[in-house]
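Q: Here is a sequence with its predicted model. Questions after.
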Amino acid sequence: MPSFDSHHQPDGRLLQSGVKFTVIPETLQSPFKDHFPAYYKGLVRAEPGGFVIHPKFVNNAEKIYNMKVRSDDVWIRTFPRSGTTWTSELTWLIMNDCNFEEAARVGQPIRSPNLDANYINHWDKFAAEGSFDTMDIITIDEIEKMPSPRVLKCHLPFDLLPPNLLDTAKVIYVARNPKDAIVSLFYFHKLVNLCTFTGDLETFVDYFLDNKVLWTPYFGTVLDAWGKRSHPNLLILFYEDMKKDIRAQIKRISTFLNKPVTPEQIEKLVDHVRFDKFSKNESVNYTKEIKAGVGKDDPNNTFVRKGQTGGWKNHFSPEVNRKIDEWIAKNLEGTGLKFVTELNDQ
């Protein structure tokens, strides 16, 4: 099979997995390239499914697709900014007998790596230009050598992951209402230099709904997981349920993983992920990476940002909100899936 190096764009050739990646033409042109200057090679779309990713991913798609899944793995899948870090921390601690000392000593990106973190841009180019220091990013080869049990996370759809994943390992899918996910992803693009966005939120929403933002379409992965919700190896969590009653969701995770936790451990877990502590926890909040230049050092826009449900009300105009409501209604029609977009107590 032909490979694609960092100097060439995918040209529509078929990968072993049966997925075809093609460049999205508009992402090589203005105004997109002005709004997203970090994506100087544009973005690519995978078919079937329409998943949008950086061209660098194409070189590694087969390696991820052919990963050896272990029966004691736990894979956490989300749309970005939907509770990935939060759920990964709880899951890793439950799987490792609530070893808080180890969790504090070793950063979450190392002990619970993200499969697609390497492939949102050309890290080597930015490091060579001095945009930031070389970071400890776990490669797929290194993930393959990690001791069991592994707690892995990603934002990839099922059709880009090992085909035996769901029948072999435990998978937790976390869904967050799309309105808050859009706002959080917008701020992520304002924070992280690898995917800088220079426009305003209304413009970002247009790109998002048109599936021209990294990791879109939003409903692609969410509805794919929702359709598999009866599989015994899949647990679907909702961000809003975690906000409403984190103890109940910790118990659900514990039961799903067959890893009992005591009432005392549950209280320690609740305290550990309390927002005011979690946002200051350098093991999970990417402070080191941001200071090294991966992101902008802005106290008003941090990796663990607000963690609220309903924050979208402070960001969307009535017109933009109507547009999003129509998009949500169209995609959820007949699915039985509903989202909570506001919480009184959180």
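A: Arrived safely, thanks for sending. The shown structure was predicted, so the numbers you read here are calculated from the model rather than taken from an experiment. Residues are numbered from 1 along each chain as shown.
Q: When you work out contacts or count neighbours from here on, use the C-alpha atoms and nothing else.
A: Noted.
Q: Which residue ranges of this structure form strands?
A: 11-14, 20-23, 44-47, 51-53, 74-78, 151-154, 170-175, 234-238 (DSSP state E).
Q: Can you check which of those strands gets nearest to residue 109?
A: strand 151-154 (9.6 Å; C-alpha to C-alpha).
Q: One more to weigh against that first structure:
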Amino acid sequence: MEPVHLPNYMKDDHVSQETKNLISSLPSGKDFVGVDIHNYKGCWYYPNLLQAVLDVQKHFKPRDTDIIMASLPKGGTTWLKSLVFAVVHRDEYRENPQIHPLLSQNPHDLVPFLEVELYADSKAPDLAKFPSPMIFSTHIHLQALREATKKASRPCKIVYVCRGIKDTFVSGWHYRNKLHRTKLDQSTFELMFDGYCKGYVVYGPYWEHVLSYWKGSLEDKENVLFMRYEEMLEEPRVQVKRLAEFLNCPFTKEEEQSGSVDEILKLCSLRNLSNLEVNQNGTTRIGVDSQLFFRKGEVGDWKNHLTPHMAKTVDEIVECKLRGSGLIFQ
């Protein structure tokens, strides 16, 4: 396989000596493209990423007005970021929709990642510069995230989007192909699939990540919202209204009658966002081409990539891992 391009969070050049010592004691290995990956408290991280997660836990203190949008990579992140931003800030652009930031900025620049961006180069960035409410994004497991949020005076709102594992895997495969700027072959596809099934994937295992937020939403419904990507596609108006209710900014009857919900859905649709100039030719602050965050966004695209045996294998694993939780995937 050709040498691959590595984004900063996959490298090991921002790791303190203390974290190097920690890494030396952790279960470690290499991911499907041969990059070092380490297991910390049940989750897998690249070296720089682990350093950033530790810094988030130590230094990040959200305000009670802040919102944290959580997900697994390629689990519906881009769409939910745009929806949360549009719902929260809808009053600011009601009179001048043509200047809406989503028309000129990628959703990932409007809703910055805690560990991939803000804490990637600085152990304690100045968050006071951000307006309130501020929307942050993370891929961190809920238990790891709570090491940071417990420092807040009151809990902030956490919104989690969950996407079926087979589509998440396939979307992630295509993303990694483009991210590494090389063509990964079928054998590498099978290695990544094997890693997914074993839980050996960044931020994984998948089922542990999903279960952490699922259980969190059952235990603390006021502050943790669990959303399914498939339900968002199937009944978008219902789910966006549910999102607004949770964030304490429900749509009024007048807004619904005037079409505000539908306008937000149209603005945030993947078709609309992917066709914008900024998302076709722009680059996000973390150095990733904006177009990489947009693909099909369909449910069931995994059928074009996974063999029946692969699909059965992963379904059986997930069913076993989620048994008794009340969380079921069709």
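A: Yep, it's here. Predicted, not measured: the structure shown is a model, and the values here were computed from it.
Q: TM-score for the pair, please.
A: TM-score for the superposed chains, counting by TM-score structural alignment, normalised by the length of the second structure: 0.80, backed by 300 aligned residues with a C-alpha RMSD of 3.2 Å.
Q: thinking again about what came up before, got JSON lines for the strands of the first structure, with distance to residue 198 of the first structure and mean neighbour count too?
A: JSON lines is the format used below for those (distance: least, C-alpha to C-alpha, whole Å; neighbours: other C-alpha atoms under 10 Å):
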{"stretch": "strand 11-14", "distance to residue 198 of the first structure": "28", "mean neighbour count": "14"}
{"stretch": "strand 20-23", "distance to residue 198 of the first structure": "22", "mean neighbour count": "22"}
{"stretch": "strand 44-47", "distance to residue 198 of the first structure": "20", "mean neighbour count": "22"}
{"stretch": "strand 51-53", "distance to residue 198 of the first structure": "19", "mean neighbour count": "24"}
{"stretch": "strand 74-78", "distance to residue 198 of the first structure": "25", "mean neighbour count": "26"}
{"stretch": "strand 151-154", "distance to residue 198 of the first structure": "26", "mean neighbour count": "22"}
{"stretch": "strand 170-175", "distance to residue 198 of the first structure": "27", "mean neighbour count": "25"}
{"stretch": "strand 234-238", "distance to residue 198 of the first structure": "30", "mean neighbour count": "20"}
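Q: ok, the residue nearest the centre of the second structure - contacts?
A: The second structure has residue 71 as the residue nearest its centroid, 3.4 Å off, counting by C-alpha atoms, centre = their mean. Counting by C-alpha atoms under 8 Å, 6 or more residues apart in numbering, residue 71 of the second structure touches 77, 138, 139, 140, 160, 161, 162.
Q: ok so, going back, okay if I get the strands of the first structure as TSV plus distance to residue 267 of the first structure?
A: Putting the strands of the first structure into TSV (distance: least, C-alpha to C-alpha, whole Å) gives the following:
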stretch	distance to residue 267 of the first structure
strand 11-14	50
strand 20-23	46
strand 44-47	43
strand 51-53	39
strand 74-78	23
strand 151-154	22
strand 170-175	22
strand 234-238	20
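Q: nearest to residue 325 of the first structure, of those?
A: strand 170-175 (17.2 Å).
Q: Where in the second structure does that closest one fall?
A: Aligned using TM-score structural alignment, strand 170-175 of the first structure spans residues 157-162 in the second structure.
Q: mean distance, the matching stretch to its aligned residues in the first structure?
A: Its aligned residues in the first structure lie a mean 0.7 Å from stretch 157-162 of the second structure after superposition (mean C-alpha distance after the TM-score superposition for the first structure).
Q: List of residues touching that stretch?
A: By C-alpha under 8 Å, 6+ apart, the list of residues contacting stretch 157-162 of the second structure reads 64-72, 75-77, 80, 210, 213, 222-229, 247.
Q: Recalculate using a threshold of 6 Å.
A: Stretch 157-162 of the second structure is touched from outside by 67, 68, 69, 70, 71, 223, 224, 225, 226, 227, 228, 229, with contacts defined as C-alpha atoms under 6 Å, 6 or more residues apart in numbering.
Q: so how far is residue 281 of the first structure from residue 105 of the first structure?
A: 11 Å (C-alpha to C-alpha, to the nearest Å).
Q: hang on, the earlier thing: what residue of the first structure takes the place of the residue nearest to the centre of the second structure?
A: By TM-score structural alignment, residue 71 of the second structure lines up with residue 78.
Q: before we move on, what about residue 241 of the second structure?
A: In the first structure, residue 241 of the second structure lands on residue 251 (TM-score structural alignment).
Q: And for residue 190 of the second structure?
A: By TM-score structural alignment, residue 190 of the second structure lines up with residue 202.
Q: Skipping adjacent residues, who's closest to its match in space?
A: Once flanking residues are discounted, residue 202 of the first structure sits nearest to residue 320: 7.0 Å by C-alpha to C-alpha, 6 or more residues apart in numbering.
Q: what about the equivalent of that neighbour over in the second structure, neighbour count?
A: Structural alignment (TM-score structural alignment) places residue 320 of the first structure against residue 310 in the second structure. If you count neighbours by other C-alpha atoms under 10 Å, residue 310 of the second structure ends up with 15.
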